[in-house]
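Peer 1: Predicted model and sequence below, questions to follow.
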Amino acid sequence: YLTDYEIVIFGHVHRPYNERWRDGKLYLCPGTPTDKTFTDINSYGFLRISKEIVEPEIIYL
């Protein structure tokens, strides 16, 4: 079982979301680079991970 995690990456909603919640976890949805049914602005996510930092970014097209 997954018991210790810091990042939740999800999709299917087609809307970009990049928030750190009160529980300290990062929730990231990249959006969609092609479909305009659910959003006016297309996007994708970029997640930079190093030993020192986790840096999420939503890139709008």
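Peer 2: Received, thanks.

Peer 1: Please make it C-alpha for all contacts and neighbour counts, starting now.
Peer 2: Fine.

Peer 1: What sits closest to Ile9 if chain neighbours are left out?
Peer 2: Distance criterion C-alpha to C-alpha, 6 or more residues apart in numbering; nearest residue to Ile9, sequence neighbours excluded, is Leu28 at 4.9 Å.

Peer 1: One more to weigh against that first structure:
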Amino acid sequence: MFAVILSMLYKVARKLLSAPAVLRRDTSKDAELRVLRHEDAVLRRQISSPVHYEPSTGSG
């Protein structure tokens, strides 16, 4: 029963906190695009450079 109440409170809190984002849709969309472009650039750098793995010593 506690889990159900907690889940409902979580969903209500998410709706309330996301309400201002709806009012600033353009700003949040711009910020999301900037973050995605940054993530894309980071991932592309990681792919272009070789990945080096060191063997485990077995003592960890």
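Peer 2: Received it, and whenever you're ready, just let me know what you need. Remember, predicted model here, so these are calculated numbers, not experimental data.

Peer 1: Once they're superposed, tell me the TM-score.
Peer 2: The TM-score (TM-score structural alignment, normalised by the length of the second structure) is 0.18; 23 aligned residues with a C-alpha RMSD of 3.8 Å.

Peer 1: re earlier: any idea which helix or strand carries the residue nearest to Ile9 of the first structure?
Peer 2: strand 26-29 (DSSP states H and E).

Peer 1: Could you check how far His38 of the second structure is from Thr27 of the second structure?
Peer 2: Separation of His38 of the second structure from Thr27 of the second structure (C-alpha to C-alpha, to the nearest Å): 17 Å.

Peer 1: For the second structure, just list every one of the helices.
Peer 2: Here the second structure has its helices, by DSSP state H, at 2-23, 25-48.

Peer 1: mind putting the ones you listed in TSV, mean neighbour count included?
Peer 2: Formatted as TSV, those follow (neighbours: other C-alpha atoms under 10 Å):
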stretch	mean neighbour count
helix 2-23	11
helix 25-48	11
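
Peer 1: Show me what the strand holding Leu28 of the first structure is packed against.
Peer 2: Applying 3 or more C-alpha pairs under 8 Å, 6 or more residues apart in numbering; DSSP states H and E, one finds that strand 26-29 of the first structure makes contact with strand 7-9, strand 17-20.

Peer 1: Identify whichever of the ones you listed lies nearest to Pro56 of the first structure.
Peer 2: strand 17-20 (7.2 Å; C-alpha to C-alpha).
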